[in-house]
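> I need the structure of the sequence given here:
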Amino acid sequence: MKLALDIGNTFIKWGLRHDGAWLNQGSIPTQDIHLVLPLLNSYHPQALYVANVSSKRFNQRLHEMSAPLKIATFYLTGESQLAPLINCYDKPQELGVDRWLSLFAARQRLQGSVLVVNSGTATTIDALNHDHRFLGGIIIPGLTMMTRALHVGTANLPWVTGKADTWPKNSANALTRGAIDATVGAIMERHKQFIKESDGSSISLILSGGNAPLISPHLSLPHQGVEHLTLQGLGYYIDQHS
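Here you go, the predicted structure:
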């Protein structure tokens, strides 16, 4: 039995993995990382697998929790070998492990060319071609970060979640719909570019992340929604290394 931790900027998604399946899953606020210790004490996992895109000091915190319990801990990074993927990033050490594991999870689910969208605190849009090469991708602010930036940078715009009306008639709705449209537009543009570079071959699209339910209804491209894609990638990695 192995414990997987996907440490994001807002939440830690965790999952207990055994024989290729999840026995249990959950999430805790990243700021409450101390709550990992009760998980370790409750489940007594054989090993801990970590994908951390938040503060590096959390790795030390985890070591302090797991070492006394003699739990082997493995930290994945953008440089980790995830066969059959080929990392074409200029500096793989700068690649967020969440993006890398999401691509790995996408490949386990789908063959051919795949556009992988993860929308949380930030939104990433990454291209994986048919021969397993990660071509690169973009990072844009997540929906909350977009609306917060406008609230901070202007005198009279609110920072509240509105409705995604077709033609918003108040500022809260205008901000929310604007952030969604900007995100959808970026996805559509990346998809169009990927199609062009793939000689017109079909491109699958995976959408994940906490904002996926808000984006999905406004995305006209066929797509597959997958919850907790980075955590899924950790699970597949554990399966291959057990």
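
> could you use CA atoms for every contact and neighbour count after this?
OK.

> tell me where the protein has strands.
Taking DSSP state E, the strands of the chain run over residues 2-7, 11-18, 21-29, 47-52, 72-76, 86-87, 113-119, 122-128, 133-141, 203-208, 224-225.

> packing partners for the second one?
In terms of contacts (3 or more C-alpha pairs under 8 Å, 6 or more residues apart in numbering; DSSP states H and E), strand 11-18 is packed against strand 2-7, strand 21-29, helix 229-240.

> mind running it again at 7 Å?
Judged by 3 or more C-alpha pairs under 7 Å, 6 or more residues apart in numbering; DSSP states H and E, strand 11-18 is in contact with strand 2-7, strand 21-29.

> what of the first one?
For strand 2-7, the packing partners by 3+ C-alpha pairs under 7 Å, 6+ apart come out as strand 11-18, strand 47-52, helix 229-240.

> so how far is the first one off the chain centroid?
For strand 11-18, the separation from the chain centroid amounts to 14 Å (computed by C-alpha atoms, centre = their mean, to the nearest Å).

> quick one, it and helix 229-240 angle?
Orientation check (axes from the mean of the first three to the mean of the last three C-alpha atoms, to 10 degrees): strand 11-18 against helix 229-240 gives 30 degrees.

> contact partners for the residue lying closest to Asn87 once chain neighbours are set aside?
Excluding its sequence neighbours, the residue lying closest to Asn87 (C-alpha to C-alpha, 6 or more residues apart in numbering) is Phe134, at 5.3 Å. The neighbours of Phe134, taking C-alpha atoms under 7 Å, 6 or more residues apart in numbering as the test, are 85-88, 127-128.

> distance from the longest helix along the chain to the middle of the chain?
Ordering each helix of the chain by length in residues (DSSP state H) puts helix 171-197 first. How far helix 171-197 lies from its chain's middle: 18 Å, per C-alpha atoms, centre = their mean.

> that helix to strand 203-208, inter-axis angle?
On the basis of the same axes, to 10 degrees, helix 171-197 is oriented at 150 degrees to strand 203-208.

> to compare against the first, here's the next sequence to fold:
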Amino acid sequence: MSHLLIDAGNTRLKWRVVEASGAPAEGVGCPGDADLFSGIAPGAVDRISISTVTSEVARQALHQELASRFGVTPAFYWAQAEQCGVRCAYQHPETMGADRWHAMIGAWTECRQPLLVVDAGSALTLDLLDAHGQHLGGYILPGHRLMRESLEDKTARVFFGKSLSLDTSPGLSTGECVRHGLSWLWSSVIDRIEAMRTTYGFETVFVTGGDGEDLIRLGLEGQWRPSLVLDGLGIVVHREATE
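Sure, this is the predicted structure:
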């Protein structure tokens, strides 16, 4: 039998099936896609664990879909005051996004030294950990898609592509001005991250999220971990099972 791990974001859902033997299988798609779990046999899953930042309505819909498809009641995992060597800086840890929490646990378990986690999804989040696993706080910024959609929604007669440009020079058309401008903003974030290295003493930067590779291509020096949230969630549930 298998354990299904799920990272359910606002725009993408990633899953991993972990079996007692053999390499894990992974998949990704949009929430609600009819074929999102088509690669998993209905009777092959006996446990489901989820990290999610979706709305309560979306969470309930996912709960019902999984229970109906696999006949298993899924368990949702949230941020804690302290877990797997990581201590949350929030006074109310339950208000932290579960994806950020599990990404930090995944990163901390891998290197156990001062680090920064950058998650470039619908939002761009940055979280700092010190040499003792203490969360020092973080930042939440609109991600590339949110910034682009804001311009699309609030302006007229502005047409531009959806992909992130790697060119930060002044644009020579409206579309270029938008694409290059968004990349210019992200390059400024990268500059701020580099300046933070000395202040906070971290050398390791873990990068995850749908736009994470574009940040690296723009110049961010970091280690690409596309499944970092699933890694952390897997660590949490394994620790729970062995305690």
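
> in JSON lines: the strands of the first structure, plus distance to His241 of the first structure.
JSON lines is the format used below for the strands of the first structure (distance: least, C-alpha to C-alpha, whole Å):
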{"stretch": "strand 2-7", "distance to His241 of the first structure": "11"}
{"stretch": "strand 11-18", "distance to His241 of the first structure": "12"}
{"stretch": "strand 21-29", "distance to His241 of the first structure": "14"}
{"stretch": "strand 47-52", "distance to His241 of the first structure": "11"}
{"stretch": "strand 72-76", "distance to His241 of the first structure": "11"}
{"stretch": "strand 86-87", "distance to His241 of the first structure": "19"}
{"stretch": "strand 113-119", "distance to His241 of the first structure": "24"}
{"stretch": "strand 122-128", "distance to His241 of the first structure": "23"}
{"stretch": "strand 133-141", "distance to His241 of the first structure": "22"}
{"stretch": "strand 203-208", "distance to His241 of the first structure": "25"}
{"stretch": "strand 224-225", "distance to His241 of the first structure": "26"}
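
> to Ala182 of the first structure, which of those lies closest?
strand 133-141 (9.4 Å; C-alpha to C-alpha).

> after superposition, how close is that closest one to the second structure?
Comparison of strand 133-141 of the first structure with the second structure after fitting gives an average deviation of 1.0 Å (mean C-alpha distance after the TM-score superposition for the first structure).

> that strand maps to which residues in the second structure?
Strand 133-141 of the first structure corresponds to residues 134-142 in the second structure, going by TM-score structural alignment.

> so how far is the matching stretch off the chain centroid?
13 Å.

> how about stretch 179-198 of the first structure?
Put simply, stretch 179-198 of the first structure sits 18 Å off its chain's centre (C-alpha atoms, centre = their mean).

> that one: which residues count as buried?
Neighbour counts using 16 or more other C-alpha atoms under 10 Å place 179-184, 186-187, 190-191, 194 of stretch 179-198 of the first structure among the buried residues.

> in TSV: these, plus distance to Tyr43 of the first structure.
Shown next, in TSV, are these (distance: C-alpha to C-alpha, whole Å):
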residue	distance to Tyr43 of the first structure
Ala179	40
Ile180	39
Asp181	43
Ala182	42
Thr183	39
Val184	40
Ala186	42
Ile187	40
Arg190	42
His191	42
Phe194	43
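
> ok, back up a step: so which of the helices and strands packed on strand 11-18 of the first structure has the densest surroundings on average?
Ranked by mean neighbour count, these are led by strand 2-7 with a mean of 26 (mean count of other C-alpha atoms under 10 Å).

> got the contact list for that strand?
12-18, 30, 45-54, 230-231, 234.

> that strand to strand 11-18, inter-axis angle?
Comparing the axes of strand 2-7 of the first structure and strand 11-18 via the same axes, to 10 degrees yields an angle of 160 degrees.

> now strand 2-7 of the first structure on the second structure. Mean distance?
Looks like 0.6 Å for strand 2-7 of the first structure (mean C-alpha distance after the TM-score superposition for the first structure).

> and Ser21 of the second structure, how far from His92 of the second structure?
Taking C-alpha to C-alpha, to the nearest Å as the measure, Ser21 of the second structure falls 39 Å from His92 of the second structure.

> who has more neighbours, those two?
Using other C-alpha atoms under 10 Å as the criterion, Ser21 of the second structure and His92 rank with His92 on top: 11 against 8.

> so how far is Ala81 of the second structure from that one?
His92 of the second structure is 8 Å from Ala81 of the second structure, by C-alpha to C-alpha.

> please give me every residue in contact with the residue of the second structure most remote from its centre.
The outermost residue of the second structure relative to its centre, with distances by C-alpha atoms, centre = their mean, is Leu172 at 33.6 Å. Contact analysis of Leu172 of the second structure by C-alpha under 7 Å, 6+ apart lists nothing.
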